[in-house]
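**Q** Dropping a prediction and its sequence here:
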Amino acid sequence: MGQIAFGGDYNPEQWPREVWAEDMRLMRGASVSMVSVGIFSWALVEPRDGEYDFGWFDEVMDNLSRNGIAASLATMTASPPPWLTRKYPEILPVLADGTRMWPGGRQAYCPSSPAFRAHATRLVRLIAERYRDHPALALWHIGNEYGCDTPACYCDLSAEAFRTWLRARYTTVDALNEAWSTKFWSQRYDDFAEVLPPRTVPAFNNPSQQLDFARFSSDEILGCLLAEKAVIRELTPNVPITTNFAGYSHALDLRRWAEELDVVSFDSYPEPFDPRAHVEAGLTYDVYRGARGGQPWLLMEQAPSAVNWRERNAAKEPGQMRLWSWQAVAQGADAIMYFQWRQSRGGAEKFHSAMVPHAGPDTDQHRDIVALGAELASVPEIVGSRPDNDVAVVLDWASWRALELDAHPSSDVQQLDALLAHYAPLFTANIACDVVSPADDLSSYRLVVVPNLYLVSATDAERLTDYVRGGGHLLMSFFSGIVDESDRVHLGGYPAPFRDVLGLRVDEFRPLDAGQVLPVELVGQTGGATLWSERITLEGAEVQGRFTDGSPALTRSEFGDGVAWYLATRPDPELLQTLSEHVAARAGVEPVLTGLPKGVQAARRGDFLFLLNHNPRPSTVDLDRPMTDLLSPGSAPAEHVELVARGVAVLR
């Protein structure tokens, strides 16, 4: 589009036509350049099976084009209309315990339902045929927040689809039995027809079955997107395609989904009550930027202020909406959009803030929107630029799923907790990083951090080993390299695939009790450790930190031309900060900018340096050379930047 897209979900069907003209006037005044339309319009454009009313939507699209506003056009299939589930009740999804979900909310469909897919693709074909040449059409928005409310279905239709998926994966039932270790607990299958989804059972479900069902569920939901994508590609081959992800979880394999999109979109809702929410948001932005190898992404939804779905819904502090929007841009976003344009009068999200609140445009909330829109429109040259980072943090979806299955040494070991624990020290030190897959090319990074890689294939383990052998620096944390792709333990002593590169063997896991803290010393600093400890036998590694009983807590191993560190516990944040900076410095990694006040984030994106003051007080930043703030037109180059509370500067 040649600029940072700015706008939000536009739902004019919720309002009488006399409001639509005001919408266009206000959008022009707010520098709105793109809106998402039609997301939940299925029941209105097809009020009865096979009967269509696109007249009102034609008017919406025409209004947008006349006012120079691009449409991120939804396929309208995010929630089936009530008539569809009444006519085909088998569409309704089923939980693991057999409970059937009902209409009245959203996403009430089984992704394996032939009836749902047939009616969805029929609708998409009509929409694509009708609007493929419309001047407002800029982007296809398939579905909406897939898997957010229905991440899996356990009905009989899903069971049969699961069997089909398993036949394609394993070919023979003997191969499935081997992968699933079905000799345990007399679970051997004689025919694929005997296999079910991991429904509610008297004891633990088979972990390999659970892992494969998670893979299947992600693929099956993706199949819904692919069915619609095929129609869109046929009719509009040159219009890019996206879908917006709701946060991120192990339900949908983001890396696999991103392969099928032209651009990744994400809905971001940090918690205003959390003083460190921007750190977790930063991690999320890096995850989504990494999904397509560093390509810019679209912030498709955020809240101007409060949301409606938490137990306590905090309003954003003055300046916080602008600050968090610019943080997204600094970390790769080429669009800043909201849910939604005009705040709903009724429905479940009526208390979710909007670009035009219930009180109307004469409000601070709307004035802040107008100011941000103008600001973003003033710097189109940022679009398309990318960071160039020296550090990668590894995240693998299959490992994430397997790590959080039951019957493990400690249920406290969780993937996002581990990821954030190792990401936060880098963020705090203003060391920018990419979030990558273990299957990615790692050779360009000075440091690779592996917070946890419980499940790893032999190929990926060798790739990480080769990275160190070739001169890379690796920091790996505990309970990694434990099982293969089928959740079967790698034999030969933990962590078998990494024993050589780490120079050690883990003899016993010793998880800690809730609240238990072990004194620990790492790289000359003392502190506390929680969550986990291990008994380690050295096989060439050097001890760099110990528990108070003298056993190793941190090791360093020289391997080939590189170095591998291994951390056998979870240090407290201050100690992990010290360790992370110590390892990064020895890998030759430098922060984006040195000498920054605490709470000020620096991020580079191409030729642009972003300074973001996450403090509720002013901060002064010293630069290494004079620079000009693009957000302060007419200002002279300076060696110092004065940031107001929650202030932002964009420097060339």
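**A** Noted; the coordinates are in hand.

**Q** Could you use CA atoms for every contact and neighbour count after this?
**A** Will do.

**Q** Show me where the stretch 351-500 of the chain has its helices.
**A** Assigned by DSSP state H, counting those that start in this stretch, the stretch 351-500 of the chain shows helices spanning 364-377, 397-403, 415-428, 458-469, 499-502.

**Q** Now distance to Leu44 and mean neighbour count too, for these, in TSV please.
**A** Below are these laid out as TSV (distance: least, Cα to Cα, whole Å; neighbours: other Cα atoms under 10 Å):
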stretch	distance to Leu44	mean neighbour count
helix 364-377	29	18
helix 397-403	37	23
helix 415-428	39	20
helix 458-469	49	20
helix 499-502	60	22
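
**Q** Output these as CSV; include the columns distance to Ser208.
**A** What follows is those, written out as CSV (distance: least, Cα to Cα, whole Å):
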stretch, distance to Ser208
helix 364-377, 48
helix 397-403, 8
helix 415-428, 18
helix 458-469, 17
helix 499-502, 24
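
**Q** Contacts only, for Pro497.
**A** Residues near Pro497 by Cα atoms under 8 Å, 6 or more residues apart in numbering: 458, 461-462, 481, 490.

**Q** Could you check how far it is from Val483?
**A** Distance of Pro497 to Val483, computed by Cα to Cα, to the nearest Å: 9 Å.

**Q** Use this one as the comparison:
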Amino acid sequence: DVIGYLPRPRQAKMWSYQGIAHGCSSLMYFRYRGATKGAEQYCYGIIDQDNVKRRKFYEVQSFFKEMKDNEALTQSEVKSDVAVVYDYESMASFRIQRQSFLMDYKQEVYRLYRPFYKKNINMDVIPSDSDFDKYKVLLLPVMIVHKKEVQDKVRKFVSGGGTVVFTYRTAVKDYYNNLTLGQFNPTYYTDLVGGYVEEVESFQDDQVALLIGNEEFEGINGTATVFRDMLKTTTAKTLFKYEDEFFEDLAAVTLNEYEGGKVYYIGSGADNTIMDAIANKIINESNLDAIESEEGVEVVRRSLNNEDYYFVMNHTSDEKKFRNEILKAYEAKIVKA
């Protein structure tokens, strides 16, 4: 076996805090005691083969004591206004046919997840057969496979006032991995999106598209990679366009208002600057519960008996501060709001 990274002091405890903060109700460590025989001799444990209680043991012990002391809080409701749809059929479709050497399904999910996580927006990660009604914002990264029952739920969600965010390669193939003759992409979504995909392009390592901000995003420019859908708008407005003499009349990012809701389409793998700007607009207009914190400090709000508490986690090797709390490297705390 190859031995990997050793979590720094407090780091494994901090990760454990993170799990509980997001709703984990039962947590176990692998493994309790290191083995002296077999293939997993070097999967070190809370106690190693020397059988001596040392730092790792006392760190785990302190974690469980702190969770026991806050048991009622750990069992409180986890409320999320945003959901990210992690679609296994779409992931499988890209595995069969990547369409770009740069395509990584998990990375594209993270591209859309990251700017909301950065603002400490609590999010659920759900499959496409879940109930969407309880959320304000629905994130649908690279959901290339379209299914009628899911599309019906998305339409209902938007009609009820919700905000949906699509990215490129949305609704291209059906459940059997086939294209639909006679339909523009995104298939059966063009009225919802307020436009359709006119041209497509796959990028390689050294290729990027230049994106130019429009209207309220004027002055915000950036790059995009992996793939691009170039959109011809019908009812949507263009938030970003491509700086491209051949395709300058086609949109990169659009927003369509549809029956009381809003539909965004992000047509390429946009960089962090652009994704942050789009996310901030959605956060503000959807009145999401954003919490400002230093880079690398994660904050999760939980409520008990009408009082708010924060799970605060320092993911860095530096000392950080959240409001009046000092956090050592990789330290986690529960603090009252």
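**A** Ah, there it is. In this text, all values refer to a predicted model and were calculated from it rather than measured experimentally.

**Q** So which of the helices of the stretch 351-500 of the first structure is nearest Asn389 of the first structure?
**A** Closest to Asn389 of the first structure of these is helix 415-428 (Cα to Cα; 11.9 Å).

**Q** against the second structure, where does that closest one fall?
**A** Mapping helix 415-428 of the first structure onto the second structure (TM-score structural alignment) gives residues 105-118.

**Q** Repeat that for stretch 211-229 of the first structure.
**A** Using TM-score structural alignment, stretch 211-229 of the first structure pairs with nothing in the second structure.

**Q** residue boundaries of the strands in the stretch 201-350 of the first structure?
**A** Using DSSP state E, counting those that start in this stretch, the strands of the stretch 201-350 of the first structure run over residues 241-242, 244-246, 265-267, 297-301, 333-338.

**Q** Using TSV, lay out the contacts of Pro497 of the first structure together with distance to Gly29 of the first structure.
**A** Output for the contacts of Pro497 of the first structure, formatted as TSV (distance: Cα to Cα, whole Å):
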residue	distance to Gly29 of the first structure
Ala458	57
Ala461	54
Glu462	56
Gly481	55
His490	61
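
**Q** For those residues, which two are the farthest from each other?
**A** Glu462 and His490 (13.7 Å).

**Q** Any idea which residue is closest to the centre of the second structure?
**A** By Cα atoms, centre = their mean, the second structure has its centre lying nearest to Tyr113, at 1.9 Å.

**Q** ok, that residue touching Val84?
**A** Yes - under the contact definition of Cα atoms under 8 Å, Tyr113 of the second structure touches Val84, with a separation of 7.2 Å.

**Q** those helices in the stretch 151-300 of the second structure, which residues are they?
**A** Applying DSSP H, counting those that start in this stretch to the stretch 151-300 of the second structure gives helices spanning 190-193, 272-285.

**Q** okay, and the longest one goes to which residues in the first structure?
**A** So the one you mean is helix 272-285 of the second structure. Under the criterion TM-score structural alignment, helix 272-285 of the second structure matches residues 573-586.

**Q** The matching stretch vs the second structure, average distance?
**A** In the superposition against the second structure, stretch 573-586 of the first structure averages 2.1 Å from its aligned positions (mean Cα distance after the TM-score superposition for the first structure).

**Q** Counting neighbours, which bits of that stretch end up buried?
**A** For stretch 573-586 of the first structure, a neighbour-count test (16 or more other Cα atoms under 10 Å) marks 573, 575-581, 583-584 as buried.

**Q** now do stretch 195-208 of the second structure
**A** 195-197, 202-203, 208.

**Q** from those residues, which single one is nearest Val165 of the second structure?
**A** For those, the nearest to Val165 of the second structure is Gly195 (14.2 Å; Cα to Cα).

**Q** any idea what that closest one aligns with in the first structure?
**A** Aligned by TM-score structural alignment, Gly195 of the second structure pairs with Leu504 of the first structure.

**Q** now Cys24 of the second structure
**A** When the first structure is aligned by TM-score structural alignment, the residue opposite Cys24 of the second structure is Ala333.

**Q** My guess is Trp326 of the first structure contacts Val650. True?
**A** No - using Cα under 8 Å, Trp326 of the first structure makes no contact with Val650, being 9.0 Å away.

**Q** thinking again about what came up before, report the set of residues contacting both of Tyr113 and Val84 of the second structure.
**A** Leu139.

**Q** Roughly how far does whichever residue in the second structure pairs up with Gln365 of the first structure sit from Asp48 of the second structure?
**A** Here Gln365 of the first structure is matched to Lys56 in the second structure, going by TM-score structural alignment. Distance from Lys56 of the second structure to Asp48 of the second structure, counting by Cα to Cα: 9 Å.

**Q** Also Ala21 of the second structure?
**A** Distance of Ala21 of the second structure to Asp48 of the second structure, given as Cα to Cα: 28 Å.

**Q** was I right about the match of Gln365 of the first structure contacting Ile46?
**A** Yes - here Lys56 of the second structure reaches Ile46: they are 5.4 Å apart, a contact under Cα under 8 Å.

**Q** got the contact list for stretch 607-620 of the first structure?
**A** With Cα under 8 Å, 6+ apart, stretch 607-620 of the first structure has contacts from 278, 323, 326-327, 330, 382, 385, 597, 599-604, 640-652.

**Q** Filter the residues you listed down to the ones in helices?
**A** Secondary structure defined by DSSP state H assigns 278, 323, 326-327, 330 of these to helices.

**Q** need the residues you listed in JSON lines with neighbour count and distance to Arg167 of the first structure, can you?
**A** JSON lines is the format used below for these (neighbours: other Cα atoms under 10 Å; distance: Cα to Cα, whole Å):
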{"residue": "His278", "neighbour count": "20", "distance to Arg167 of the first structure": "44"}
{"residue": "Leu323", "neighbour count": "22", "distance to Arg167 of the first structure": "50"}
{"residue": "Trp326", "neighbour count": "23", "distance to Arg167 of the first structure": "48"}
{"residue": "Gln327", "neighbour count": "25", "distance to Arg167 of the first structure": "45"}
{"residue": "Ala330", "neighbour count": "27", "distance to Arg167 of the first structure": "45"}
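
**Q** outside of the longest strand anywhere in the second structure, which residues touch it?
**A** The residue-count maximum for a strand in the second structure (DSSP state E) belongs to strand 221-233. Residues outside strand 221-233 of the second structure that contact it (Cα under 8 Å, 6+ apart) are 100-103, 168-169, 194-204, 207-213, 247, 249-252, 254, 267-271, 273-274.
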